[in-house]
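Asks: I would like to see how this sequence folds:
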Amino acid sequence: MTRAFNFCAGPAALPEEVLQQARDELLDWQGTGMSIMEMSHRSKEYVAIAHAAEQDLRELLGISNDYAVLFLQGGASQQFSMIPMNLLNSGETADYVNTGQWSIKAIAEAKRFGNINVVASAEDKHFSYVPAQSSWNESKDAVYLHYTPNETIGGVEFPFIPKTDKPLVADFSSSILSRPLDVDRYGLIYAGAQKNIGPAGIVVVIIRRDLIGRVTGLPAMLDYKIHADNGSMYNTPPTYSWYLAGLVFKWLKRQGGLAAMAEVNDRKAKKLYGYIDASEFYSNPVNPADRSCMNVPFVLADALLDKQFLQQADAAGLLNLAGHRSVGGMRASIYNAVPEAAVDALIEFMQDFAKRNG
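Replies: Now for the predicted structure:
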């Protein structure tokens, strides 16, 4: 079987080695006579799988014991609500930075639970840049500062970590594990799995322990304290997604860890942006200093060719290059599991398409 190159923004490509291992273990995990999907989450076998996944993630990101690591259901979108529910008491304020569609969704949900101050917005330039922190209107009494380091849809990535004396909260769904990360600078990090962690169905939350339990009386399934006290097993967790995430963590370690991944990811992005910038047929709308290493949007000089471009790309085995429905155009998501050969093939196709249609 010939596998295509998958540029989907999520659910995204998974490492082929991981898929092969999962295939080989699908019916019988290590001689148990059962699939992981059939195994009790409280069995000693599965508890060992879950523990190993957490330890490998802690090692990859350098997460200290000052933080709880939670593997939860609901995806990042549920965290848009859980974060203010767990961190904001009645009448309290949180600061949010608006750099795109996922920031907008996080802000809308947070407004249900507290006073939300939007410290800065890039909407004035169609979310094509990151506002300098010197321009932000931050609240003196904010409980936390929330931002989206990488906007998947718009292809905007923060080139800096915001400086603040408040707990920093960040949606790392699209960029976590793509490079080293100083977790100690954050109060809470969350990331939907279906980009760089594993398959859809699970979200990772890394929360500083002193922030757990700020708000009491929450529904059990929405309370970080209950999940932390029960090792993310208050209820039956998404066991297969957790298992696959663990395989991805081990794969990352075999690649040399996050520093090695950063080198590859930087090289992939530099190649693709370099070709786009040198072309008169394609262009990227994002301020060069704020471009995402993971999500590369681009447009054709003639939008009437978009449909033809996508059809021919699919036929060439270059899949899921359509831009998000809210912005159109094209987007190549080049996460960890997208090999450099995929970027090379995409550039070759783009060159040929431009030659034939320019």
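
Asks: When you work out contacts or count neighbours from here on, use the C-alpha atoms and nothing else.
Replies: Will do.

Asks: What ranges does the stretch 151-300 of the chain have for its strands?
Replies: Along the stretch 151-300 of the chain, counting by DSSP state E, counting those that start in this stretch, strands occupy 156-157, 168-171, 188-192, 203-208, 282-283, 295-300.

Asks: I'd like the structure of this one too, to check against the first:
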Amino acid sequence: MKKHNFSAGPSILPQSVLEKASEAVLNFNDLDLSILEISHRSKDFVEVMENARDLALKHLGLQNKGYQALFLQGGASMQFLMTAYNLLEQKAAYLNTGVWSDKAIKEAKLIGDVVEVATSKSDNFNFIPKNYAVPSDVDYFHCTSNNTIYGTQMHKFPNTDVPIVCDMSSDIFSRELDFSRFSLIYAGAQKNMGPAGTTLVVVKEDILGKVSRAIPSMLNYQVQIDKESMFNTPPVFSVYVSFLTLQWLEQEGGISSIEKVNNQKADMLYKEIDRNPLFKGYVANVEDRSKMNATFNLVNDQLKETFDSHAKAAGVSGINGHRSVGGYRASLYNALPLESVKVLVEVMQEVERGA
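Replies: Predicted coordinates for the structure are as follows:
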């Protein structure tokens, strides 16, 4: 049976990417060697790394604009600390919209002062705060563009002269933005870009070198730039599959094309959530809904067993909500086909007819 994979991460990857990756596990570039066993210093892998970094910048429209792309380790969670180590001299401003921004704040406080400009924590993060001011005397402003657990997404970013740092782990490459507004972007690969194990960091070089502290080599962006993401052995397979996924995105027409499909998927599912009397959305404000993670609940929990069994029979996988929210979460990442959303909507309608 075909599976419809709505997992929040690690998540669905394009079928063509999986096929190419599986071939490379056995024989990479006709070397009669596996991608898993070649040297990261070999010509073949260095080419992969260089092309992956270049393609990331190309998709974001940041080539030749003073940015560097890095593939690092430690997940987005490492970037919570690494960002502060490299950029926080006196004080930083943070928008708190979920668990991950909350954790980023905790790490930054180890380094310097943190101003929390706004938060939706008291309402279990079911909306994106508005009408907050970014102080002019901070080293940077940090935000999380999409919140996988709660299904909220920032659709507007503040106008400020302060450098903007953004955790885009769950919506990078999914929609068009003016990425040059951001001085630093980071994203764990396991949502829209590849398997777990590597993290993309895109950094504007002119924001570096402004802190007085000594930075450990592994956590120093400039060291990583100078070593071209090869300061230590990189996660070779994760970088390779991320490269394949970036190639797939290019073949699909890039961000502008994939955004249209993503909008179709989100519109279709949210339309059903709003129409179907058996379901209700989790997010308080429609304008804050995520195009990547649709969170919803049953109005009557007694129908849970029925809905779950129908979903399983249809091959729908990975829709259980996060334990802190409950209910359901359908992740609509780039590689998820529109067909899968149609199947989920049909399941919701089928349960309605039988209720």
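
Asks: still on that earlier bit, and of the strands of the stretch 151-300 of structure 1, who's closest to residue 53 of structure 1?
Replies: strand 203-208 (11.2 Å; C-alpha to C-alpha).

Asks: Can you give me every residue that contacts the equivalent of residue 239 of structure 1 over in structure 2?
Replies: When structure 2 is aligned by TM-score structural alignment, the residue opposite residue 239 of structure 1 is residue 236. When contacts are counted by C-alpha atoms under 8 Å, 6 or more residues apart in numbering, residue 236 of structure 2 touches 35-36, 40, 45.

Asks: now the strands of the stretch 151-300 of structure 1 in TSV, with distance to residue 88 of structure 1?
Replies: Formatted as TSV, the strands of the stretch 151-300 of structure 1 follow (distance: least, C-alpha to C-alpha, whole Å):
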stretch	distance to residue 88 of structure 1
strand 156-157	27
strand 168-171	13
strand 188-192	14
strand 203-208	15
strand 282-283	42
strand 295-300	32
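
Asks: Figure out which of those strands is closest to residue 26 of structure 1.
Replies: Taking C-alpha to C-alpha, strand 203-208 is the member of the strands of the stretch 151-300 of structure 1 nearest to residue 26 of structure 1, at 22.3 Å.

Asks: before we move on, back to that, and of the strands of the stretch 151-300 of structure 1, who's closest to residue 128 of structure 1?
Replies: Among the strands of the stretch 151-300 of structure 1, the nearest to residue 128 of structure 1 by C-alpha to C-alpha is strand 156-157 (6.5 Å).

Asks: that older thread, who wins for neighbours among the contacts of residue 236 of structure 2?
Replies: residue 35 (23 neighbours; other C-alpha atoms under 10 Å).

Asks: three-state assignment of that one?
Replies: Here residue 35 of structure 2 is recorded as coil under DSSP: H, G, I helix; E, B strand; the rest coil.

Asks: wait, isn't residue 191 of structure 2 in contact with residue 333?
Replies: Yes: in this structure residue 191 of structure 2 lies within contact range of residue 333 using C-alpha atoms under 8 Å: 6.9 Å.

Asks: can you list residues touching both of those two?
Replies: Shared contacts of residue 191 of structure 2 and residue 333, defined by C-alpha under 8 Å, 6+ apart, comprise 11-12, 171.

Asks: remind me, longest helix of structure 1?
Replies: Looking across structure 1 with DSSP state H, the single longest helix is helix 258-278.

Asks: To residue 271 of structure 1, which of the strands of the stretch 151-300 of structure 1 lies closest?
Replies: Proximity to residue 271 of structure 1 (C-alpha to C-alpha) singles out strand 295-300 among the strands of the stretch 151-300 of structure 1, at 11.2 Å.

Asks: Centre of the chain to the closest one, how far?
Replies: Distance of strand 295-300 of structure 1 from its chain centroid, counting by C-alpha atoms, centre = their mean, to the nearest Å, is 18 Å.
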